[in-house]
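# What would the 3D arrangement of this be:
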Amino acid sequence: MNCLYQTKRIFDLKEKMLSSKRYASIEQARIITRVYQENEKLSLPKKRALSLKAALEELEISVEDEELIVGNRTKGVRYGVVFPESGCSWINQEFETLPTRPQDQFLVKEEDIKEFREKIYPYWKGKSLEDAIKGTYGIEINEISKVVKINQKDHAQGHICPDSALWLKLGPQGLMEKAKKKLKNCKDEQKEFYECTILVLEGAVHFMQRYHDLIESEKIESLKEVGKICMK
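Model prediction:
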């Protein structure tokens, strides 16, 4: 098989991705901040679960006619997302330089910078994972960084290895039913974990339903089968 061959569908999708303007999006940051502010008395796991659920239910979505797999973290094809709960001092310092920095450039809307600095950053300053790491290991990290390179020591990041096979086998609805059964018989100290799991999966189910509804409402014939899959 010629690995250089591309179907017209793939070619068109690639062209859209490469030609689309890239913006830094604060939409998710706005939602997460609001949910945290509305639920100050709840535990951190509950606030994280509720904020992710809200994001899945409220984020603007879109589909391209050529897509066979839908779902994105922003309406824009190549937007970058700000995660204030992880760390936001760096983005606060670098907003104006994002469009012109040597690599990984993003356009930024002036109104987004204003909203971030007036409403989002003040809430998270001192409360993010970045701040927790600095408060606990900041001195040690700074000392170590004098002799070895530490990638992104000024803000937090993480990676996960999800069980994709189980997700594809059960889907969010199946996983939610499994979590509900566990919740009925688990120990008291495990209840919050399963409650949060159910909240997040409810958001995932709603997220998929929203794509189905969007495809149906826009009457995109080429995506009818994709819309049906979103409801399974």
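
# alpha carbons only for contacts and neighbour counts from here, please
OK.

# Tell me how far residue 30 lies from residue 17.
Applying C-alpha to C-alpha, to the nearest Å, one obtains 25 Å for the distance of residue 30 from residue 17.

# To compare against the first, here's the next sequence to fold:
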Amino acid sequence: MKDSLFAENRVVSLERGWLYMESYKETEGEPVVIRRAKALRHLLENHEIVIDDYDLLAGNRTAKPRAGVISLEMSPYWIDDELDVFPTRPQDTFDISDEDKAYFREVLLPFWSGQSLNDWYQAHIDEEVAEAERQAAVTEMLAACKQRGTHTAIESTLALSLDDPEALVAACDVFLIDFKIADRERSLEVVVHGE
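As a prediction, the model looks like this:
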């Protein structure tokens, strides 16, 4: 079973992106929370299900084992930035066909640009938070929050240079974050609460 799981290189799966796109096209004008719920339903009803002979538990998030699932509704931009280096990047390498790259750039990226969670965040960010990001005081923390979505709780300890603690507090307020400064100059304990 393990040999068959690792027999092929990992690939990028665009299935979630185009199924979510199909649903979002059908639900335009509806409240975001309803659109997200209907998109999930559409995904669950239309996702390709593969049951292999060796499976003890049937089903997977993708048709290919260990494929990379991309959540374009969160942010399509980092994917576009890394699309050509997925097979060679130092972490989590994935193969992606030229055909899939073209589909991503010609269909999925134009559709999701301007309506992802990252776009909403950028449109609503407070200037103090934006300045803190520019100073890189909270970039790692905010990137983790944005990448994982607002429904996931994250606990981590970050070593940060706290040049502007008030901007850091403002950034934390945006994501409902509690923090304790352990060493006022170097470290910060962060707990992120979901919505």
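
# For the two chains, what TM-score is obtained?
Once superposed, the chains reach a TM-score of 0.68 (TM-score structural alignment, normalised by the length of the second structure), with 149 aligned residues with a C-alpha RMSD of 2.2 Å.

# picking that back up, pick out whichever of residue 30 and residue 17 of the first structure has more residues nearby.
More neighbours surround residue 30 than the other of residue 30 of the first structure and residue 17, with 19 against 14 (other C-alpha atoms under 10 Å).

# Kindly state which residue of the second structure is aligned to the more buried one.
Superposed on the second structure with TM-score structural alignment, residue 30 of the first structure falls opposite residue 18.

# and its match, what is it in contact with?
residue 108 (C-alpha atoms under 8 Å, 6 or more residues apart in numbering).

# Just the element for it, please.
Under the criterion of DSSP states H and E, residue 18 of the second structure resides in helix 15-26.

# how close does that helix sit to the first structure?
Compared with the first structure after the fit, helix 15-26 of the second structure shows a mean deviation of 0.9 Å (mean C-alpha distance after the TM-score superposition for the first structure).

# How about that helix, which residues are buried there?
Residues of helix 15-26 of the second structure classed as buried by neighbour count (16 or more other C-alpha atoms under 10 Å): 15, 16, 17, 18, 19, 20, 21, 23, 24.

# between the helix or strand following it and helix 15-26, how many degrees?
Scanning forward in sequence from helix 15-26 of the second structure by DSSP H and E, the next helix or strand is helix 32-46. Going by axes from the mean of the first three to the mean of the last three C-alpha atoms, to 10 degrees, helix 32-46 of the second structure is angled at 130 degrees with respect to helix 15-26.

# Would you check the span in the first structure matched by helix 32-46 of the second structure?
Going by TM-score structural alignment, helix 32-46 of the second structure sits over residues 44-58 in the first structure.

# what comes into contact with the matching stretch?
The contact list for stretch 44-58 of the first structure, computed with C-alpha under 8 Å, 6+ apart, reads 28, 31-32, 35-36, 39-40, 192-193, 196-197, 199-204, 206-207, 210.

# Quick one: the helices in the second structure, in order.
Using DSSP state H, the helices of the second structure run over 2-5, 15-26, 32-46, 77-82, 98-103, 109-112, 117-124, 127-134, 139-148, 165-174.

# ok, and what's touching the first one?
Just to be clear, that refers to helix 2-5 of the second structure. 65, 66.

# ok, 7 Å please
Helix 2-5 of the second structure has contacts (C-alpha atoms under 7 Å, 6 or more residues apart in numbering) with residue 65.

# quick one, what contacts the residue nearest the centre of the first structure?
When C-alpha atoms, centre = their mean is applied to the first structure, the residue found nearest the centroid is residue 73 (5.5 Å). Not one residue lies near residue 73 of the first structure by C-alpha under 7 Å, 6+ apart.

# got a list of what residue 170 of the second structure touches?
Residues near residue 170 of the second structure by C-alpha under 7 Å, 6+ apart: 128, 129.
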